[in-house]
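1. Dropping the sequence and predicted coords here.
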Amino acid sequence: MSDANTQVLSAILRRNLQAFVFQAFDREEVKDGLRPTQAIRLICETLQEVTEGDVRRQIINLPPRTLKSFICSICFPAWLLGLDPSTKIIVISHDKNLVHTLAYRCRQIIESKWYQEAFPGTALQPDFAGTLHFKTTAGGGVLATSVGSGLTGHGGDWIILDDPIDASDAYSGVERKNVNTLFDGKITSRLDNRSEGKILIVMQRLHAEDLCGHLQGRTTYRHLVVPLVAEADTVYRAGKFEWRRPAGDIIDPQSYTAEEVEVLRRESPAHVFQAQYQQAPILLDSGIVKADWFGRYDNVPLNAHKVIFSCDFGQTTGETSSYSCVLVIRTDGVNHYLAHVLRKRAAFAELQNDLLRLAGQYTPNSVLIENAALGTAMISALREHRLTICSIPRPTKSKIERLEAVLHLLNGGNVLLPNAGNWLSDFFEEMCSFPTSPHDDQVDALSQYLSWVEDPDRRRHSPVVLGVTTPQNGGVCSARKQVPHPMRNPKGPPRMPPLPQRR
């Protein structure tokens, strides 16, 4: 490149953070060149706006694989030191290995030839050029540390927090509180000038009460929230940049194809997808039911030998339909042990086959199916198989009213869950966030079962033994009428046969 072109490029890099990011990526990454996306430009324009304007507290929430750490925690500190080598920057993350990588790559950029050509006034002190803490000859520099590590004696003009809590700790109230408390006291106090210093928090959401949730009500913090898939038509503005994003738009269709997004939706627990990918976490214990109401077990007691299936079928079937589910419950008449949950979006025939497979595995005493919509069709389709079906009438009360009617069984600890199960996370998320949860199929199925248990006259939900045909009922035979044993009077003491007369 000629000297003239080098000077032009250097001038652009000093004025434009996005150009700087692309240059750093092309020179530092052992990959193909960086593709320009609207999300990348939005991040860069937002950071440049914070640098040049009056915004002093900025939060950026984006899903994984959007280069937010590369832009905000590697390139941005290097760019700031290029603009003003006396700037002091503190970079903090949950993991010391991660901050080591962030700081190392930032220092590599500063020491590169192209950077020195663009910012000749920025040079590192040769005797203070460690990986986690390096200084410029002008007194600025970068201190990289983990949350909770020593910051005493260190201050900065900028504090950048990159994923301050690990995903595995996000569901621990103790860990969340620890991070939030450290931020309010120890971390924010490290600004040399609280009125002029700036704080940048960049992270994927992990929990409704993570650091971003903790700061959500504070008007001094500006939030930029970019979900993987736009929930509604959205307009983002930063500086002179504007991004009009229609509902359903994927943030980067080349990094996340429509097929990948669908797989993520299906395979990720709902609360994980909503938090990490949609940046809209659900507070699990925000609903009617509380997580600590459920007892836990390792093995179902031997006396819980009765098996009940409670089914909730979606209004339609297929991969884009609402969920259908089958709860497999073992009971001793008092306690109810949830043994398995089948929950999926599937075609009708697949749901039927799954139900029959479960029946072969668990041999249910009764199968509860609401006699409406797909439930009616399922009852009809199961005629060739010997299953005791309890046809549940269409409910007249709301979902909330039905759950509240059996809440005493949940609150009393009569519903128990296994200590392990790949369905537990989804079950907890839905139960403990209802009625604000995006789905309620498992809630409906559990309410249906507990209502049936509480019903003093269950036989009004006529059980039908499928597989026995009669001309009178069109192929479905009602269970035979229950007649008291001749030796037993249900309303009085047992009757004994008369003693034989002596002759």
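-> Thanks, I have the structure now.
2. drop to CA atoms for contacts and neighbour counts, all remaining ones
-> OK.
3. Touching, V229 and I250? I think so.
-> Yes. The pair V229 / I250 is scored as a contact, 4.6 Å apart, by C-alpha atoms under 8 Å.
4. Pick out whichever of these two has more residues nearby.
-> A direct count of neighbours by other C-alpha atoms under 10 Å for V229 and I250 places V229 higher, at 22 against 19.
5. Next one: that one relative to D249, how far apart?
-> According to C-alpha to C-alpha, to the nearest Å, V229 stands 5 Å off from D249.
6. What residues does the residue lying closest to I392 once chain neighbours are set aside make contact with?
-> Distance criterion C-alpha to C-alpha, 6 or more residues apart in numbering; nearest residue to I392, sequence neighbours excluded, is E370 at 4.4 Å. E370 makes contact with C311, D312, T376, S391, I392, P393, R394 under the criterion C-alpha atoms under 8 Å, 6 or more residues apart in numbering.
7. would CSV of those with distance to V328 and secondary structure be doable?
-> Listed next are the contacts of E370 as CSV, based on distance: C-alpha to C-alpha, whole Å; DSSP: H, G, I helix; E, B strand; the rest coil:
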residue, distance to V328, secondary structure
C311, 9, strand
D312, 12, strand
T376, 20, helix
S391, 17, strand
I392, 17, strand
P393, 20, coil
R394, 21, coil
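8. and these as JSON lines, adding distance to D162 and neighbour count?
-> Formatted as JSON lines, the contacts of E370 follow (distance: C-alpha to C-alpha, whole Å; neighbours: other C-alpha atoms under 10 Å):
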{"residue": "C311", "distance to D162": "44", "neighbour count": "27"}
{"residue": "D312", "distance to D162": "42", "neighbour count": "25"}
{"residue": "T376", "distance to D162": "53", "neighbour count": "15"}
{"residue": "S391", "distance to D162": "54", "neighbour count": "21"}
{"residue": "I392", "distance to D162": "52", "neighbour count": "22"}
{"residue": "P393", "distance to D162": "53", "neighbour count": "13"}
{"residue": "R394", "distance to D162": "51", "neighbour count": "12"}
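9. this is the comparison structure:
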Amino acid sequence: MSTAIWEAALEAAARFFEPATHTGPVTPGDLARIIDPRTVQTPALDLIDAALEQLLDEPDGRLIITMPPQEGKSTRVARDFPAWALVRNPDLRIISGSYAQGLANRNGRAVRNAIAAHPDLGITIADDHGAASEWSLAGHHGGLVSVGRGAGVAGRPADLLIIDDPLKDRAEADSPTIRDTCWDWWTDALAARLAPGAPVVLITTRWHEDDMVGRLTTLDADAGWQVLNIPAQCEEPDTDPLGRDLDEYMDSARRRTPAQWEARKRTAGSRTWAALYQGHPSPQAGGIFQRDWWRHWHHPPTRLDHVIQSWDMAFKGTDRTDFVVGQVWAKIDADYYLLDQVRGRWNFPETIAQVRLLSDRWPMAIGKLVEDKANGPAVIDTLRNELPGLIPVEPRGGKTVRAEAVSPLPEAGNVYLPPATTPWVQAFVDELASFPNGSHDDQTDAATQALAHLAITPTGPATHGTGFWDIG
């Protein structure tokens, strides 16, 4: 490396890691309340503040924050954070990008106006650089450049890069061309302007599994991207970032009540709710299981060659965290019929009661497949002398492999579900369409277990099988 290049690299690193020359607000949230006393500081914003503080202290840090819309995330990251970072280090050169130049300018103007309105922060805007799209601090190297998606940033190095909502809406997210444009913007323009040690934060709502978040966490996974996803509603208490109880909604910066969250969930629909509000999008048509593959029976079949139950139990040691699912399946010639399903968050005694009830309702379903994991062995031990045909099933391979193995059956039109008006059928279709990116896979596991078994044991009682399940 030449001496000139080495000295330039050292200068850039020194600028980034230079200790703050100003005292000021301890967190971005503290600064937000100075800028706007009406700011509502929620537990979700506390988490974001902590993540941003850590990012700024971590060389080459990479952070993705996803959270429901209208809950203060963009204001915190695109306005409060850059102002707070400049108070800490006025020599930081910041690039802030968004899906459109207008939005980028609005963000840049908000940061500039906040600094200008609060001289007590210890920094001031330079007289000759006051445009919304580009301005600098008086007496320092630092400042902010705002760019819209696709805009060039040649000649503008970044000590900190902020990307706020690279996609505008569903229409853009569903366009492969625009998704490719976003990716090219990152690889060809933004990433090329990063100074040594410069951190990057992407703040967005999820629209599509192949959006910028999806690509960064797969194609650029080696960069060490940290993902902070804060869902509107708690799905897994054991891993919930806010430590909430099951199904509890987040404290809203807009003061939404639980009833208002419920109303929004209904009007959003399952696909939008899963993507924008829970942070795990799925293809509209589906992934391994396409939505339009499923057929529906309108009258229960009168001839049943082989009828079984298939159970996916809750994990041991968790209290009503996971769903328990029991399904009844039948095979007639080359076709497979889902006849019935029960699903709930049940403790062990309740699970035992549900197995008994389903067995009473479908006495012809003598074979009862129970995955040999979670509470499955305990269920079998408890009911072995009461109910016949309890079969422990040891899954082979991962969930995705097992799903792919049976996916040709619905694809060929050989799988029939109850009428679409049946209350639980739409949730079944939605879950399998979102697999493996959805928040739950209990219905998927029960269904793939049943289909695999019926495919290898077309008639007669269950016997030892081959394929992805061992029947033992």
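-> Cool, the structure landed. As the structure is a computational prediction, the values presented were derived from the model and not from experiment.
10. ok so, going back, which single one of the contacts of E370 of structure 1 is nearest to K135 of structure 1?
-> D312 (62.8 Å; C-alpha to C-alpha).
11. What is the neighbour count of the residue nearest to G143 of structure 2 when sequence neighbours are not counted?
-> Take G143 of structure 2 and drop its neighbours on the chain: the residue closest to it by C-alpha to C-alpha, 6+ apart is S136, 3.8 Å away. By the measure other C-alpha under 10 Å, the count of residues near S136 of structure 2 is 25.
12. Please apply the same query to A339 of structure 1.
-> 19.
13. For it, which three-state class applies?
-> strand (DSSP: H, G, I helix; E, B strand; the rest coil).
14. I'd say it and L417 touch.
-> Yes. Contact between A339 of structure 1 and L417 holds when scored by C-alpha under 8 Å: they sit 7.2 Å apart.
15. any idea how far the counterpart of C72 of structure 1 in structure 2 is from A263 of structure 2?
-> Under the alignment (TM-score structural alignment), C72 of structure 1 pairs with V77 in structure 2. As judged by C-alpha to C-alpha, V77 of structure 2 and A263 of structure 2 stand 28 Å apart.
16. Compare the two (neighbour count), which wins?
-> Higher neighbour count among V77 of structure 2 and A263: V77, with 25 against 11, using other C-alpha under 10 Å.
17. wait, that one sits on T204?
-> No. The criterion here is C-alpha under 8 Å, and V77 of structure 2 misses it with T204 at 10.2 Å.
18. which residues in the stretch 201-350 of structure 1 form helices?
-> 211-215, 258-267, 270-272, 348-362 (DSSP state H, counting those that start in this stretch).
19. tell me which residues of the second one are tucked away?
-> Spelled out, that is helix 258-267 of structure 1. Of the residues in helix 258-267 of structure 1, V261, L264 count as buried by neighbour count, 16 or more other C-alpha atoms under 10 Å.
20. Equivalent analysis for the last one, please.
-> For helix 348-362 of structure 1, the buried set under the neighbour-count rule, 16+ other C-alpha under 10 Å, comprises F348, L351, Q352, L355, L356, L358, A359, Y362.
21. ok, then the element right after it?
-> strand 366-370 (DSSP states H and E).
22. what's the helix or strand for the aligned residue in structure 1 for A110 of structure 2?
-> Under the alignment by TM-score structural alignment, A110 of structure 2 pairs with R105 in structure 1. Per DSSP H and E, R105 of structure 1 falls inside helix 96-110.
23. That helix vs structure 2, mean deviation?
-> In the superposition against structure 2, helix 96-110 of structure 1 averages 4.4 Å from its aligned positions (mean C-alpha distance after the TM-score superposition for structure 1).
24. Now that helix: buried residues?
-> K96, L98, V99, H100, L102, A103, Y104, R105, C106, R107, I109, I110.
25. same for the following helix or strand past that helix, what does it pack against?
-> Following helix 96-110 of structure 1 in sequence order, the next helix or strand is helix 113-118 (DSSP H and E). Secondary-structure packing of helix 113-118 of structure 1 (3 or more C-alpha pairs under 8 Å, 6 or more residues apart in numbering; DSSP states H and E): helix 3-15.
26. buried residues in the helix it packs on?
-> Of all the residues in helix 3-15 of structure 1, those buried under the rule 16+ other C-alpha under 10 Å are L9, S10, L13, R14.
27. show me what contacts the second one?
-> What that stands for is S10 of structure 1. E117, A118, F119.
28. how close does it sit to G82 of structure 1?
-> Distance from S10 of structure 1 to G82 of structure 1, by C-alpha to C-alpha: 11 Å.
29. Then R296 of structure 1?
-> 57 Å.
30. which one of these two has more residues nearby?
-> Using other C-alpha under 10 Å as the criterion, R296 of structure 1 and G82 rank with G82 on top: 22 against 16.
31. Looks like the more buried one contacts W114 (just checking).
-> No. Using C-alpha under 8 Å, G82 of structure 1 makes no contact with W114, being 11.8 Å away.
32. can I assume Q426 of structure 2 sits in a helix?
-> Yes. Per three-state DSSP, Q426 of structure 2 lies within a helix segment.
33. Map it onto structure 1.
-> Using TM-score structural alignment, Q426 of structure 2 sits opposite G421 in structure 1.
34. how about its match, what does it touch?
-> Here G421 of structure 1 is in contact with H340 (C-alpha under 8 Å, 6+ apart).
35. same deal with D440 of structure 1?
-> E430, M431, F434.
36. cutoff 10 Å now
-> D312, S322, Y323, S324, K399, F427, E430, M431, S433, F434 (C-alpha atoms under 10 Å, 6 or more residues apart in numbering).
37. Against M431 of structure 1, how distant is it?
-> From D440 of structure 1 to M431 of structure 1 the distance is 8 Å (C-alpha to C-alpha).
38. Surely G97 of structure 2 is within a strand?
-> Yes. Assigned with three-state DSSP, G97 of structure 2 falls within a strand.
39. Run a quick neighbour tally on it.
-> 28.
40. In structure 1, what residue corresponds to it?
-> Match for G97 of structure 2 (TM-score structural alignment): I92.
41. Could you double-check that its match sits in contact with G156?
-> No. With contact defined as C-alpha atoms under 10 Å, I92 of structure 1 does not count as touching G156 (12.0 Å).
42. if we can go back for a sec, between V229 and D249 of structure 1, what contacts are shared?
-> With C-alpha under 10 Å, 6+ apart as the test, V229 of structure 1 and D249 both reach A258.
43. List the residues that are in contact with both of G82 and W114 of structure 1.
-> Common neighbours of G82 of structure 1 and W114 (C-alpha under 10 Å, 6+ apart) are L13, P120.
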